[in-house]
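1. Mind folding the following:
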Amino acid sequence: MMMANHLYWKIVFHLVINEDFRILERSTDKKQIWLLKDNGGQRSVVRVARMEHIWLRDALKDKEQAELSFRSLKQRLALRKAPFYNIYVTSYPPVNMDETFKQTSDKKNKNIVYTFLTSIKGATEAVNTPQEIFQALGIRINWFPIAEMEEEQHQEKINEYRTAVKRRQEASEQQDRSHFMNGKPILTTILLASILFVFLLVEQSGSSTNIITLIEFGAKYNPAILEGEWWRLFSAMFLHIGMLHLVMNSLALFYLGGAVERMYGTARFLFIYAAAGLFGSLASFAFNDQVSAGASGAIFGCFGALLYFGVIHKDLFFRTMGMNVLFILGLNLAFGFTIPAIDNGAHIGGLAGGFLASSFVHLPKHGFSKLQIPTLLVLIGCAGGLTWFGFENENKASSPLMDAQIAQEWLERGEDERADELITAALEDNPDQPQLHFLKGYISTNENDYEAAAVSFERAVELNEDFAEAHYNLALVYIELGKIEEAEASLEQSKETGKENEELDFNHIEELLEDAGT
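-> Below is the predicted model:
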């Protein structure tokens, strides 16, 4: 058994030390080690196991479990076509050992599995020599068999191999950690504090869910950007709409921003965050006519930075955080495509901007890359293209529904004149929007111009027969104009279309009609 242990550790030593295989996992009893090798892009997984099974059925059970573990490992590390070499080292082959032990049982899962067994004693057709195993791995070696020696001598060699393997593993782990230790999350903390400060300031000044307040504090508002307020492309990154939006983005920035800043360093992270935020705002400006705010574009830029890290360090990426990053990213993008309120253009723009910005600044301690200058040109070109499209895409310059919502908030503030200016301008471009005509009628009612109000409300119900509020207000205006029959007809229309609208006081209009009849 001591000779088999010696052989086991000698094989592991040669693969790890001489052939530069990387240790993925080690069992607590150190009787199995999982290794990974990258041969010019073709990766292989090797499991070396110390086995002492007497019966073949026990060996087959272990083999089946190893193949299940390989499928899980393959999925977690995105190994795709990587073959699996399952190597057993034993003192004696199990009873009734034959070639069936080496046959793969994983063809249905499209996994390439090779099984080998090498033994100190008990040669059969199913037993492989170490030379045969290394030859299958594509390794040339002049292998010297384990010589007979005292147990103490065997143990000395085993300890020597184990120590060397352990040191190599520690050095590899230290090298991995160094990729995540290039900075401290200083800027991330400052950004979080800034976002919270701005949120409290907005809440104190009005409400973070109030569109006018958001616009006043620098939200992305296309008409204002078209008039030259380009700074909104950056200021929108510090605004958030409601507490839930703030909390979700803050948590994402804390974890993602902190990770990216540690990996890239503070200076690089600043460029990545700003570039991604700008790309997100530009994409929103080019493709979305709604008022928008939030750090989502910059946060998705952090995803882009992590993806770029995965391109440069594919194995490390998937061994640490890769599948989790891809899952969370995919989930967020899926939400963006299915929930209309989410500005997915900003998310995708930020993702692309973060990836390109990361490619330009590159990773610390990696030296100059020949792709950095071309990437910078692509970065500038894409930013210019989004800006140009934003100015040329007139359909995204303004939204009649957004104009109506803003005008509504001006009316709630008692700013009828500003609301009227906005509605009048909006109607010139969108004369068939019933909501705009409704608000125009509401303003005319406040000015006691009932004739003009009636015209606006009539136009609103003409464009939308189910507009209960417009029918209701039209009935009130008709009463003021002495048109009782028309008022009764509008009231009936309002009742029919607004049955579930608890804000409409139909009894009030009926009382007014009774008073008008007397």
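2. going forward, measure contacts between C-alpha atoms and count neighbours the same way
-> Noted.
3. residues touching the closest residue to A275 other than its chain neighbours, list them.
-> Nearest-residue entry for A275: G353, 6.0 Å, with adjacent residues in sequence omitted and distances by Cα to Cα, 6 or more residues apart in numbering. Contact analysis of G353 by Cα atoms under 8 Å, 6 or more residues apart in numbering lists I272, A275, A276, G277, L278, F279, G280, G301, G304, L379.
4. Using the three-state scheme, assign G353.
-> State at G353, reduced to three classes by DSSP: H, G, I helix; E, B strand; the rest coil: helix.
5. Next one: it from G304, what distance?
-> 7 Å (Cα to Cα, to the nearest Å).
6. Mind naming the longest helix for the protein?
-> Secondary structure of the chain per DSSP state H: the longest helix is helix 151-178.
7. which helices and strands does that one pack with?
-> Identification of packing neighbours for helix 151-178 by 3 or more Cα pairs under 8 Å, 6 or more residues apart in numbering; DSSP states H and E yields helix 2-13, strand 22-26.
8. got these as a markdown table, with distance to N249 and mean neighbour count columns?
-> Formatted as a markdown table, those follow (distance: least, Cα to Cα, whole Å; neighbours: other Cα atoms under 10 Å):
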| stretch | distance to N249 | mean neighbour count |
| --- | --- | --- |
| helix 2-13 | 46 | 21 |
| strand 22-26 | 34 | 17 |
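9. Contacts only, for the residue nearest the centre of the chain.
-> In the chain, the residue lying closest to the centroid (Cα atoms, centre = their mean) is L329, at 2.2 Å. Contact analysis of L329 by Cα under 8 Å, 6+ apart lists F303.
10. Check which residues of the helix or strand hosting it are buried.
-> Element membership of L329 [criterion: DSSP states H and E] is helix 322-338. In terms of neighbour count (16 or more other Cα atoms under 10 Å), helix 322-338 has its buried residues at G322, M323, V325, L329, L333, G336.
11. Tell me how many other residues surround S456.
-> 24 (other Cα atoms under 10 Å).
12. That one reaches Q433, doesn't it?
-> No - using Cα atoms under 8 Å as the test, S456 is too far from Q433 to be in contact (11.1 Å).
13. Including distance to I120, could the helices and strands packed on helix 151-178 go into TSV?
-> TSV is the format used below for these (distance: least, Cα to Cα, whole Å):
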stretch	distance to I120
helix 2-13	6
strand 22-26	23
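14. quick one, helices of the stretch 151-300 of the chain?
-> Using DSSP state H, counting those that start in this stretch, the helices of the stretch 151-300 of the chain run over 151-178, 186-205, 211-216, 222-226, 232-235, 243-252, 258-264, 266-287, 296-312.
15. contact partners of the fourth one?
-> The reference is to helix 222-226. R232, F285, D289, Q290, V291, F391, K396, A397, S398.
16. mind listing what the third one touches?
-> Put plainly, it is D289. So D289 contacts Y221, N222, N395, K396, A397, S398, S399 (Cα under 8 Å, 6+ apart).
17. I have a second one here; can you model it like the first so I can compare?
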Amino acid sequence: MSFRESYLLWKLAYELISSGRYQLIYESHNGKELWLEKVEGHEEADLIHLNQYDLDWSNWLRQHTDLSIDQALDIKQSLYKKNLSVLNVYITPYPPVDDGFAPLSEWYHPTDSPGLSWYTLILDQADQDKTLNIISQMSGCKWKQPFLITPDEHDVLQLREYTKQWATHQRQTIEKTFQNGKPIFTYLFVAIQLAVFAWMELEGSSEDPRTLLEFGAKFNPLILAGEWYRLITPIFIHIGVLHLLMNTMALYYLGTLVERIFGSVRFFFIYMIAGIMGSIASFAFSPNLSAGASGAIFGCFGALLYFGMLQPKLFLRTLGYNIFIVIALNLALGFAIPGIDNAGHIGGLVGGFTATGIVHFPKKFRFFTQIIFLFLTFGIGAGLLYSGAQNGVKAEEGTYLAQMAQGYVEEENFEKAYKLLNSYDFDNGEPSADIYFMMSYIEIQWQQYELAATHLKKVIEIDPKYHQAYYNLALLYYHDGKIEEAYEFATQARDIKPNDEQYRSLVDELTQFVGGEL
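-> Coordinates of the predicted model:
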């Protein structure tokens, strides 16, 4: 009984797998077919299909080849490859007895299988050495040991066992890639953002801008006023239940994956740098009040992209192109739906990618590359900070700040309202009529009439149509006994808004005094 064909099947598999150039991805139930995928190399065949059959008729060979092509197309789809080359090897004692099938001497491209390149070899007794040389060239694998001429059953079993051990080792190596850490910090971050949200709801409402500000949401005027911690605290703050739930689920699924790949310490660094970079990008490009873990979560996407860049085959086999689709979809929604801080998302994505480049993979070092990523991260962050600082504070941000202060005023918490208004960058920001008006209102409550009048005049300088400022100035001068000045400002308020009953009533009242003096 000859064991030649079984021996060649497992000998070839062992040589290809133990070389590190290929890995076993499928074994048929009958043990006569093996599919091997290329791990490294560029010019070699992407797949090698080893078949151990006694070929009798060429018609059976053609039918089996067609089935193998269908299998290859399924594998091509699962590997997300546009083009796939397959070396198809039949190990047989003798070629088919008829002349209906001739081995190919060049790559064949099936017309109904776009992107597929096919090469069939018949490894029979007559041309064994020649065919083995071709396989060596097309696989990029040099045989470690010579092939036995008369192998026995022990040789076959031994090679089969060795091959299985190597295949198991390869699988375990892949599995270890996703076992570098337990999701300790992922669960910690989830717990923190849930606890902060509950605390915010107890103190007020997570959707109240004042509560958000008190807990450290990102707001450019306050950052420019020196509250730089607002580049960190927004990572743990969420606006409403839906925002919290979406980010918590995303963090749970993405965070656990990234933490298992890169380890807990590296994940902590990646997540925080990505979150901070998202806040900085938002500071540079968005004037809105914002908060949320979205930037840090997009940083997890950035970490996975880094993983895919360095280990593309493993990335596509385990995660696939779905990651790209999810990233693109989320960014598209950010541009399409008003109120979403896409600058923070993109900043987090970039920050996560560069932060991962700094820490690299566990137990692996690329000192020069890691230093480049370190400078790149600091460079991008510094550039965005400078850009945000140069933008200064916009007038609309002053209006928003005044609206938030209005809430404190309604609660008669004048101290907190005034402190909030004074955080506005008056020297470098755009002049804000609303800020000065709200300050004057509080100053009037404190009976600081002279200061209030000064600020009301600033309001009029900025916005000559600000009728409330004219009216309040008229009241201040009326209170101070300066009737003519009061009459002048009251008249201007009435002219700007003639249908206002208060304005007309004040003008009528002052007219009597002015008329009497005349």
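18. care to give me the TM-score?
-> Once the chains are laid over each other, their TM-score by TM-score structural alignment, normalised by the length of structure 1 reads 0.74; 457 aligned residues with a Cα RMSD of 4.3 Å.
19. can I get the contacts of helix 222-226 of structure 1 in CSV with distance to I348 of structure 1?
-> Shown next, in CSV, are those (distance: Cα to Cα, whole Å):
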residue, distance to I348 of structure 1
R232, 19
F285, 13
D289, 16
Q290, 16
V291, 17
F391, 19
K396, 18
A397, 20
S398, 21
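20. got a winner among these for most neighbours?
-> Neighbour max across the contacts of helix 222-226 of structure 1 (other Cα under 10 Å) = F285, 30 neighbours.
21. circling back: what residue of structure 2 takes the place of the residue nearest to the centre of structure 1?
-> When structure 2 is aligned by TM-score structural alignment, L329 of structure 1 is paired with I327.
22. State the distance from that match to T354 of structure 2.
-> Applying Cα to Cα to I327 of structure 2 and T354 of structure 2 gives a distance of 17 Å.
23. How about the aligned partner of D98 of structure 1 in structure 2: what's its closest non-neighbour residue?
-> When structure 2 is aligned by TM-score structural alignment, the residue opposite D98 of structure 1 is F101. Ranked by Cα to Cα, 6+ apart and with sequence neighbours excluded, the top spatial neighbour of F101 of structure 2 is S58, at 5.2 Å.
24. Which two among the contacts of D289 of structure 1 are spaced furthest apart?
-> Greatest spatial distance in the contacts of D289 of structure 1: Y221 and N395, 13.8 Å, computed using Cα to Cα.
25. If you count surrounding residues, which of these two has more?
-> Y221 (27 against 12).
26. Could you find the counterpart of that one in structure 2?
-> Checking with TM-score structural alignment, Y221 of structure 1 has F219 as its match.
27. quick one: contacts for its match?
-> L213, R230, F283, P287, N288, L289, S290.
28. Could you check what's spatially nearest to the fifth one, not counting adjacent residues?
-> For N288 of structure 2, the nearest residue in space outside its immediate sequence neighbours is F219; the separation is 6.7 Å by Cα to Cα, 6+ apart.
29. where's that neighbour relative to K497 of structure 2, distance?
-> From F219 of structure 2 to K497 of structure 2 the distance is 34 Å (Cα to Cα).
30. quick one on the thing from earlier: closest one to M248 of structure 1 among the helices and strands packed on helix 151-178 of structure 1?
-> Short answer: strand 22-26, nearest of those by Cα to Cα, at 34.1 Å.
31. The closest one against structure 2, how far on average?
-> Aligned to structure 2 and superposed, strand 22-26 of structure 1 gives a mean residue distance of 2.7 Å (mean Cα distance after the TM-score superposition for structure 1).
32. What lines up with L253 of structure 1 in structure 2?
-> So, by TM-score structural alignment, L253 of structure 1 is matched to L251.
33. The closest residue to that match other than its chain neighbours - how many residues pack around it?
-> Spatial nearest neighbour of L251 of structure 2, chain neighbours left out: I297 (6.1 Å); criterion: Cα to Cα, 6+ apart. Neighbour count for I297 of structure 2, taken as other Cα under 10 Å: 29.
34. Next one: I297 of structure 2 relative to K364 of structure 2, how far apart?
-> 24 Å.
35. And T111 of structure 2, by the same measure?
-> T111 of structure 2 is 45 Å from K364 of structure 2, by Cα to Cα.
36. about what we covered before: any chance of the helices of the stretch 151-300 of structure 1 in a markdown table, plus distance to R47 of structure 1?
-> Below are the helices of the stretch 151-300 of structure 1 laid out as a markdown table (distance: least, Cα to Cα, whole Å):
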| stretch | distance to R47 of structure 1 |
| --- | --- |
| helix 151-178 | 15 |
| helix 186-205 | 41 |
| helix 211-216 | 58 |
| helix 222-226 | 59 |
| helix 232-235 | 52 |
| helix 243-252 | 37 |
| helix 258-264 | 31 |
| helix 266-287 | 39 |
| helix 296-312 | 25 |
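37. For G384 of structure 1, which of those is the nearest?
-> Nearest of the helices of the stretch 151-300 of structure 1 (Cα to Cα): helix 266-287, 9.2 Å.
38. and G265 of structure 1, what pairs with it in structure 2?
-> Checking TM-score structural alignment: G265 of structure 1 goes with G263.
39. Who's the closest spatial neighbour of its match, skipping the chain neighbours?
-> Per Cα to Cα, 6+ apart, closest to G263 of structure 2 is G181, 4.1 Å.
40. list the contacts for the aligned partner of the one you found in structure 1?
-> Using TM-score structural alignment, the equivalent of G181 of structure 2 in structure 1 is G183. Neighbour list for G183 of structure 1: E261, R262, M263, Y264, G265, T266 [criterion: Cα under 8 Å, 6+ apart].
41. Would you check which pair of those lies furthest apart?
-> M263 and T266 (9.0 Å).
42. So between the two, which is more surrounded?
-> The neighbour count for M263 of structure 1 versus T266, taken as other Cα under 10 Å, is higher for M263 (25 against 20).
43. how many neighbours does P400 of structure 1 have?
-> Neighbours around P400 of structure 1, by other Cα under 10 Å: 21.
44. rewinding a little: return the set of buried residues in the longest helix of structure 1.
-> So, applying 16+ other Cα under 10 Å, buried residues of helix 151-178 of structure 1: H154, K157, I158, Y161, R162, V165, R168, Q169.
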